[in-house]
Structure formats: structure tokens, C-alpha cells
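> Dropping a prediction and its sequence here:
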Amino acid sequence: MRSLLAVSNDQIEPIGRCIMSAWTEGYVADIPYALGFYRETVPAHIAFAALSVGKNPGLSMAPKRVLELGIGMGLGFVINAASNPSTQFEGVDFNPLHIAHARGLAEAADIANVSLREASFQDLAREATEGQHDLELIVLHGILTWVSAEAHDAIVEIARKRLKPGGLLYVSYNCMPGWAAVLPLQRLMRENAKRISGRSDVQTGAGLDLVQALIKEGAGYFAANPSIAQRVERLMPMDRNYLAHEYLNANWFIFHFADVAAMFGRAKLEFVGSATIAENMNALCLPQGMRSRVDAEADPVFKETLRDIAANKQFRRDLFGRGVSSTTSAEQNALLGATRFALAGPRGKLTFKFPTIMGELEGQAAIYGPIADRLAQGPARFDEIVALPALKAGGPEAAVQAVALLVHGGQVLPLPAQAPDPAPAQRLNRVIAGKVELGRAYSFLAAPTAGSGVQATNIELLLLTALHSGSEESSSALANDLVARMRALNINWLSEGNPVTDSVQAHSRAEAEAHSFLAEKLPLWRQLGIV
């Protein structure tokens, strides 16, 4: 059971950029990062991921203090803090815009369990003391790829001095071999950006235009690597701010897993498993012909190297632990049995299709349906799920795999060991919904029952604002309110890509959305403590 799972030319630089480059160390800092939330950074998800591979999640199940290095705009950081109010969250980023945004959200929602600091990782490493060991969990999402070698050394020092024995570290990063063919594309865009004046998002757009022109002109690199042209097509509609951070940083490390393992090994950290839960299951992440080879490999580092080669992996979400022990089967059963789970979306919208490296997997409705039906009634412990008639035949191992895949697919959320106070998260959700009403682009809400966050559309957030403003909980009342708020923001419905200008048709769409919201989404949000 335990194994289930820069500038216009090289000499002259605009004054503003020259000053900025002194502290950015080549990191894109003239435009903000995307407002994202990543469930793999959630303590309850990390604890379940470790437990599912037979490792003791220990301190991560109810961490007292969490450090996030490189918080970006800080939306995910603040959502995690609001949804886990008994945990102290420490956030560090060297971009003052990022810290100011996160602090603004936290202060507006009166989130008391956060400390935010504008500083470099090197600053933090210098100030850390030997044996400080005040952290149960350290989180780094994506940042490892984009910072300097000196920053990597600082990260290791922070982990060595501050992560408690029994603590976990989550780190995600671009990796080999999946990015190998993309290296020339990134360098092309980076070099082209040096020739383009203006902000990084403008430089990104110019770089993509150049790439498209080169493809049409028959450049041999693109002809020899047709997957790159396909990648560029996928990039074209994406947010330019995000792409600037992804492709224009001067530091751009594409790691082999063995190098990352060696890096954190200097801090006495060992590999635990992937936070992308399906990637711990060989049947779902390896070609059939390679499974016996990987199963037989005893070296955990080389085993992961084989996995990466097998899947042509380009992004890893790793968990490393400091003195984290393996569980016995009995210990794993006991910890799993007490773990609670909840639906992340309305039961009627659930599908049992799970994305994996090897393609999409479709689960058997006869097994997954009863689990979803039970969770639609409210959160349930794992031992309740195992006892369902549909799962008795397969036993605990089949139940673990089914629940793990539902968590992997985002349909189900593992819950914290103790139910959090929902008030801070609900205050934050009011702030977020209010900002959307003012034209800001947010798409996540805090879900304190799960100690996590969930995605929400602009329409859902406007409907939530209407409820916060005292609108009656009826389709007609909410539709009237929604139409007015959309008009104020100059937002139109679309039909076949064209704006809906007919008021009757627009109101009909609004009423349908309001009805669906009241019937499906609002009950779920109440279950998750969102409202």
C-alpha cells in the first residue's frame, strides 16, 4: 500500500532600468507576476501527497510556521494564510510591488497570521542562525528556475538553518529533458528583448512576433523541432506578463532532478515524492515497457531520472524532507483513515477524467461515482469512504488510488487535521470580490474548510458581491444585480465570439447564470466555508 502512490544596445541602458538591474539580478521586475493560486502549496495537500507515498507527513499536517520564498503577487500566499489561521505564514519577495500587493490584501481583510518582507534570499540566509529550526514547511513555487546561483545557495542555507527535523520543503521548477528543445527559443527571445525598448510584456510580444516570422520564413530550428512551433501557437493567447517572467529572465536554470536532489542534500534534505500525486504512480506516469525497470531501481535519485526520461518531463513539483521517516502500513492506514476530504466542485459538474503525463485517464463511474455522491453530502473521513459498498471489493489500496486520483484531478480536496476558523477567509473573499467589482482581475477565493483555495469566474465573483451587498437569494434578483454590475464594468456576454447587445437576451443569460450559481455553486461554497 505504501508504494501506491535588459536594453537597446550593449553599451547604453535607460537610467530607470540601470538602477533596477542593481537589485533584480536579471529577474523580470518591471511588470507584476500573474495572480495565481497553486494547490500544491497548500499544507493539507502536501501532507496528503507525502502520506500517499508512505512518508510520515508529521509536522506538515498542522504546521505552526510556513515560509514561502518568492511569493509573486502574493494572492496564493494570502489565501493560504486566511484559510489556515492557526499557522503563521512568512512571505519573502525582493519585488516591492509584490509585497505591497500581498500586504494590501492581508491588511484589508485583517489577516493577522502573516509577516511579509521585501528582501532577497541572500538577506534571509545571512540573518538565519545555526539550529534556528523554526519552520515546519518551506514553499518555493517556480522561483528556483529564475533566480541566480547565489540565490540557490541562499535557499539551501535557509533550509539548512531553519527547517525543523521532520519538516518538508516543496519546490517546483522547469526540468530536463522536456525543456531541452526550448532552450534556443528562450535565448532568442531574451536576446531580442535587449534590442526592444519598453516594458517586458512589450518585449515578449515582439519576441513572439519575431518567432512567428522565423517559422514562416523556414528557419531550420523550427523545421527540425515542430513541437516548438506548436508551443508558440499555445503561447500566443497567453498573458504577456506571465510569459515575460517565464522567458525573459537572465537567470534561466533548467534542472536535472539529480542536481536539485544534490542541492537540497547539502541541507540534509531527502526526496519524499511528487506533489503531483499521479506522478507517484508508475502505471500513470510511465510507458508500460519501462515500468518493471523503474520498479526495480533501488536508487531513488536515479529512479526519478528514469521517470523524467520516460515521460519527457518538463516541470517537477517535488517534496523534500528533513529526517522524514517512512510509515508502516498500520501507521499509514491510521493516518489516512483520519484524513477528511471534500468536493472541490458541484457534484453535477464532476468528471472522472484525470490528466496524466501519459495521457488522459478515465475512471470507472461505478467506483468514483459513489465517492463523489458521499462527498456531495459533506466532508468525509477516508475510513468512511473505504466502507462504501462500491469500494469494499478493492479494499483500502483501491480506495487510496481512487481518492488520490480525485485529488490529483482537482475534484476533491484533502482537509486540514483541525477545522479552521472560517472568518479570516470570508473577510478575504469579500475583499477579493469587491476588487473584481472595481475591475481587478482575480479568479480565486479562500476555502477555509479545505485550508485551500478554489477557482471562481468573474461572473461568480460579481454574484458573490451582490450577495454581500444584500441582494435577495433568487435568480431574478441576482440577475438584475448582475446585469447592473456588468454594465458598470462595460462587460458583455459573448455569443459565438460576438458581444450580446440585446438586453432581453443578456438578462436571460444573467438569470441562467444566477440560477446555476444558487443551485450548484453557492451550496458548495457554503460547505467549503467560502461564504
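Structure received.

> switch to C-alpha atoms for all contacts and neighbour counts from now on
Noted.

> can you give me the strands for the stretch 101-250 of the chain?
114-118, 135-141, 163-174 (DSSP state E, counting those that start in this stretch).

> where's the second one relative to the chain centroid, distance-wise?
Spelled out, it's strand 135-141. 14 Å (C-alpha atoms, centre = their mean, to the nearest Å).

> Output the contacting helices and strands for it.
strand 65-69, strand 163-174 (3 or more C-alpha pairs under 8 Å, 6 or more residues apart in numbering; DSSP states H and E).

> how big is the angle separating the longest one from strand 135-141?
On the basis of axes from the mean of the first three to the mean of the last three C-alpha atoms, to 10 degrees, strand 163-174 is oriented at 10 degrees to strand 135-141.

> Other residues contacting strand 163-174?
Identification of contacts with strand 163-174 by C-alpha atoms under 8 Å, 6 or more residues apart in numbering yields 41, 46, 57-60, 132-145, 253-255, 275, 314-325.

> before we move on, what about stretch 237-254?
25-28, 31-34, 144-148, 173-176, 179, 186, 189-190, 193, 200-205, 235.

> Check which residues of that stretch are buried.
For stretch 237-254, a neighbour-count test (16 or more other C-alpha atoms under 10 Å) marks 240-254 as buried.

> before we move on, the earlier item: can I get the strands of the stretch 101-250 of the chain in a markdown table with distance to residue 302?
Listed next are those as a markdown table, based on distance: least, C-alpha to C-alpha, whole Å:
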| stretch | distance to residue 302 |
| --- | --- |
| strand 114-118 | 38 |
| strand 135-141 | 23 |
| strand 163-174 | 18 |
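
> Which one of the ones you listed lies nearest to residue 430?
strand 114-118 (18.4 Å; C-alpha to C-alpha).

> Comparison target, given below:
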Amino acid sequence: MHRELRSGDRLPAPLPEADRRGSAGEDAMSGWGQGYITDIGYTRTHFRELMPRYLALTALLQGFRPPDPDQPFRYLELGCGRALSLVAAAAAHPESTFVGIDFNPEHVASARRLIASAGLDNVVVHEADFESFAAGALQGEPYDFVTLHGVFSWVSSDNRDHIVSILSRCVAPGGLVFLSYNAMPGWAPMMPLQRLLRAKAEEVTGRSDQRIFEAIDFARRLGEAKAGYFTANDGLSAQLTRIEGQDVRYLAHEYLNQSWTPHAFPDVADALAPAKLGFVGSTHFPNNVDRFVMSGELQTLVGTVSDWRLREYTRDLVVNTVFRRDVWGRGAERLSQDEQQHLLSRIRLVAIADFPQPPTAFAIPVGEIRFSQDMARIVWSALQSGPMSIEEIGRSVAFSRENWLDYLTLLVHAGRAHPCRSAGTVAAATRDRARRLNAALQDEARVPAVAAFLASPLLCGALPLDPADQLLYRLWTDHPEMDDASRADRLRNAIADHSLIAVPEGGSLEELMAERANAGAVAARLRMWRDLGIEP
């Protein structure tokens, strides 16, 4: 069975001195930071939900016409951080225009270095806050795709108003907006803990990574001492354990911002109404399908709610939603069933996992859904052979459309498949852009302490890497002449020597090395990378 390798200690240690990057002489929340953490930068992370093809697939599955990602488009990311998602998309779409804004000069400098190193000429990152951008100095023509990942929960109410002002002027008719945020009711039990962590961190001197480290340790000791809040909320201990394995940069930005606010869906919908945005659906695909998230009795009950805002919030209450990943549209056209099926049939998908046997079971909020081994084998084999249109897949499967389309949707959701372009449409120049970006990313990476990614011109985005994959990719690029057996030997030694690669619970280092560091596994992984347009 394939195991994903993760890294991280039980308690998130403060960053090494060389990695504590922030503007020189800065306090945790500088005057220009408006209550936002600025003394350490955010994580180096790629989010597939921000990719144009992923957003287009979300809209089509929900019956809306998206902008065509195969035609030139304009893309804007608000609060882009280090802009890794933005840059990965830009590398794959040389004919389109990409713009990012972030108010943290460290993030902007990091993004600009990466853009310059990769030699990309269709993407720019501006240093600007939401207020100045809303004033119109940098807006220009409207955008077909606008994305904001998480920032809506981390900024002040004034800045949320500025965001809505930007959206009201920057989204093209028919354009899509991705907006993710901490949601109610899932965050409700955690609100006192967040307040505790922020208050305790304010009591501690030092940088934000040190302060969140001390605050989490204090909260853990309260839990171990059976403080009433912890004993009354059964899930808190598990939540603290989960927090302790996360990147300290994320934790500082998540828990220490002064304006941290989880939102209820109706409030977000009302806030976005002046920007003429209507709800399209969630990029968390199971949440769009009632039978995946609630019992028959609950489906009937939720079906009695006529107001769409309340209905969606009721679904959040059913699922206990913690984080929403929503797509909104400005005048998005509702498709007829025939139009939807026609456009969906042209979507191409490809496998991005090298399992020899097809996945047949998926965890969903109401338990588990299982699919026929025969159907799964046919679909999985097709996806592993290269990009396949949904129409081509459907012709090869003698099962109901709903059944195999559910299977494809859950494969994508689980990160086993991904929307892509036709292999024959990837120009040599686009492959070269991806190669340059991957070289720049490897130059930036010091140690594979967290999952990284490789730009893929076929996916029009990126492929996530676990730490063992990072080690293998470096072996591949440093020693392209080496055979797979020799690479497997080197990888086995590297895994054994690398303290940042954690052994999954119940497993052993020997099992991991046997599974991932053998010639067959190495050959399969490299073959998949080549098929995705990833080259050394």
C-alpha cells in the first residue's frame, strides 16, 4: 500500500536563525502591518484550487460556464504571499497575464526573485495593500480569474470592505472568484483557544515563531492538567496534536493575527453581493453533493430550506465545516444539461499517482463510498496512459454515467488525478519555462522539510512532492545518467540519513525504504513525471 511521507516534530520548533526572514528591525506586528504578522514570512506553498483549470472544472461540475483556460485570460491573486501558485500557473500559460499583490515586502521580493530566476515575462507581483489597490492605481483591465486564499479570515473588517471594492471593479463579466476562509460552525470550539494562543504569545518576547511555540506549549500543558475548557471539548486535544505537526510559519499567521475572524456563509454572501457575485460551488468536491455529506433524512430536511444562503449554511452545520473553499461568479451563465455535458466531455484528466492498483474506496463525510473494481480498473488504466477526455473515458466504461463521473470527481478530489491539457498542445517553449521554474525552485530549497512541488506544463500547474520525492528529484537532476537501481540505492541511503522524513504511525523505516527506494518504484515515479512534462 502506498504511504505518503510527512515531516514535522510533535511540537513545532522555532525556525532556525538563518530561516527567520523578515524585514530588518521589525516587530511582530509593525505599524504598517495593520495587526497582521509581518516579522516572519508565510509558507512556501502551492494550492491546486487556485489553478484556472481546477476552477473551470469546479464551475462545470456545478453547471456554470467558466472562462476558457485554453484561451488567453487575465488572472489576479490578492494576498499572493510568495506567489508560488501564481508563478506555477503563469509558467504554464505564456499567452495569459498574471498579477499578484501582497503588502509584505519580504513576500514580494521573494516572488520577484523566483520570477526573474525562471525567466517568466507574463507575471508581475506588486507591493500594495488592499486599500491602495482598491483606489485603482494598479487595476487596469478586469480579470477572468481572481483568487484569495485564506486572507479573508485574517484581515480587518476595513480590509474586507476594500477586498469587496476590488472585486466589484476587477472581475470581468463571466469571471470566477476563488475565496477561501475559516468557517463557522467548525471553528466555534477553537475560538477560545485562538484567543488564548494570541494572548499568551503577546506575553512572550521574541519573534512570532518563538512566541507561537511558547503559546502552544502552554495550551498543551493546560490540556494535560485537565483544564475545564479542554475536558468539556473532546476534540481539542486532538486538534492541539494536529497543530503541533504543522509549519510554524502557518501557525503564526493563522493564530496570532489581531483581526482573525471565522465567517458564516450567509455573512460572506451578503458581503460579496455589492460586487455582483453569485455562488457557484466548492472546490472541495464532495461538499457539492448532498448524498456524499448527509443522510437521507438530513437531505430531506435541508431540501425544505428555500433561501440559498441559509441552505448552504445549514449544510455547513450538517458537515461542521471548518474551512470553505468557494468559487463565485460575476454573471456566470447557468448551462443547460446538454451544454454542461458537452463542455464536461471535453475536460481532460490524467493520473498524478503511480499506484499499480486503482483506488476503489474514498472517505466522505457520511462514511465511505466504494466503487466497482472492474470500473475503477478501466478508468484508472485510462488515466495512467496519458491525458484522456471525460468523453473518451465514458466510451470505455459500461457503467452508469453518474457512477463513473462520481469516481472521476473523487479521484481528482483525493489528489490522484488532475485536470490537464492535451499532451500534443504543450509547446517546447512551455516545457522549457517549467524546466526553468523547477530549477529555480530547487535552487531555493534548502532542505525538504515540508512538501514542495514541481511545475508541470501538462497539468498547467504543479505536482506536490513529499520529502522523499524531493530527494529523488535532486538525484535525478544531479545525476541524469544514473540508472534506476543506482538511484534507488542512493535514495535509500538519503532517506535513512534524513532526519526530517517521518515514519508513518505503525510503520518502520525499513518498510518505507523497501516501498519507495527500489528500482521499480523509482522507475514508475520518474515515468509519471516525464509523462507530466517534468524533466531534469
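That came in fine, so what should we check first? Quick caveat: nothing in here was measured; it's all calculated off a predicted structure.

> how about the helices of the stretch 201-350 of structure 1, start to end?
Remark: helices assigned in the stretch 201-350 of structure 1 by DSSP state H, counting those that start in this stretch are 220-224, 226-235, 240-247, 257-265, 282-285, 291-296, 300-311, 329-338.

> Tell me, how many residues neighbour the aligned residue in structure 2 for residue 280 of structure 1?
Aligned counterpart of residue 280 of structure 1 in structure 2: residue 288 (TM-score structural alignment). As a burial measure, residue 288 of structure 2 scores 18 neighbours (other C-alpha atoms under 10 Å).

> shouldn't residue 288 of structure 2 be in contact with residue 294?
No: if you go by C-alpha atoms under 8 Å, residue 288 of structure 2 and residue 294 don't touch, sitting 11.1 Å apart.

> Tell me how far the counterpart of residue 101 of structure 1 in structure 2 lies from residue 133 of structure 2.
Mapped onto structure 2 by TM-score structural alignment, residue 101 of structure 1 lines up with residue 110. When distance is defined by C-alpha to C-alpha, to the nearest Å, residue 110 of structure 2 is 20 Å away from residue 133 of structure 2.

> now do residue 313 of structure 2
In terms of C-alpha to C-alpha, residue 313 of structure 2 sits 31 Å off from residue 133 of structure 2.

> ok, the corresponding residue of structure 2 for residue 369 of structure 1 - contacts?
Alignment note (TM-score structural alignment): residue 369 of structure 1 maps to residue 377 of structure 2. Residue 377 of structure 2 is in contact with 357, 358, counting by C-alpha under 8 Å, 6+ apart.

> Give me the distance between the host helix or strand of residue 377 of structure 2 and the centre of its chain.
With secondary structure defined by DSSP states H and E, residue 377 of structure 2 is part of helix 373-384. Here the centre of helix 373-384 of structure 2 is set off from its chain's centre by 26 Å, with C-alpha atoms, centre = their mean.

> next one: stretch 381-400 of structure 2
26 Å.

> For that stretch, what is the spacing between the initial and final residues?
Termini of stretch 381-400 of structure 2 sit 18 Å apart (C-alpha to C-alpha).

> repeat for stretch 291-311 of structure 2
Per C-alpha to C-alpha, stretch 291-311 of structure 2 runs 15 Å from first to last residue.

> Please identify the buried residues of it?
292, 293, 294, 302, 309, 311.

> now do stretch 441-454 of structure 2
Quick answer for stretch 441-454 of structure 2 (16+ other C-alpha under 10 Å): 441, 442, 448, 449, 450, 451, 452, 453, 454.

> now swap in stretch 190-197 of structure 2 and tell me
Using 16+ other C-alpha under 10 Å, the residues of stretch 190-197 of structure 2 that count as buried are 190, 193, 194, 196, 197.

> which residue in structure 1 lines up with the fourth one?
What that stands for is residue 196 of structure 2. In structure 1, residue 196 of structure 2 lands on residue 188 (TM-score structural alignment).

> Without its sequence neighbours, what residue ends up closest to that match?
Closest residue in space to residue 188 of structure 1, ignoring its immediate chain neighbours: residue 207 at 7.8 Å, by C-alpha to C-alpha, 6 or more residues apart in numbering.

> tally of neighbours for the equivalent of that neighbour over in structure 2?
In structure 2, residue 207 of structure 1 lines up with residue 215, judged by TM-score structural alignment. By other C-alpha under 10 Å, 21 other residues sit near residue 215 of structure 2.

> Quick check, residue 215 of structure 2 in contact with residue 201.
Yes: if you go by C-alpha under 8 Å, residue 215 of structure 2 and residue 201 touch, sitting 5.4 Å apart.

> Relative to residue 510 of structure 1, which of the strands of the stretch 101-250 of structure 1 is closest?
Here strand 135-141 is closest among those (C-alpha to C-alpha), at 37.0 Å.

> can you tell me what part of structure 2 that closest one aligns to?
Under TM-score structural alignment, the match for strand 135-141 of structure 1 is residues 143-149.

> wouldn't residue 424 of structure 1 be in contact with residue 80 here?
No: contact criterion C-alpha under 8 Å: residue 424 of structure 1 and residue 80 do not qualify, at 10.7 Å.

> now residue 464 of structure 2: how far from residue 418 of structure 2?
Using C-alpha to C-alpha, residue 464 of structure 2 is found at 12 Å from residue 418 of structure 2.

> let me fix that: residue 236 of structure 2
Distance from residue 236 of structure 2 to residue 418 of structure 2, by C-alpha to C-alpha: 34 Å.

> Please say which of these two ends up with more neighbours.
residue 418 (29 against 18).

> Just give the number of residues close to residue 136 of structure 2.
Residue 136 of structure 2 has 13 nearby residues by other C-alpha under 10 Å.

> Kindly report the same for residue 237 of structure 2.
16.

> which ones are touching it?
With C-alpha under 8 Å, 6+ apart, residue 237 of structure 2 has these contacts: 220, 223, 230.
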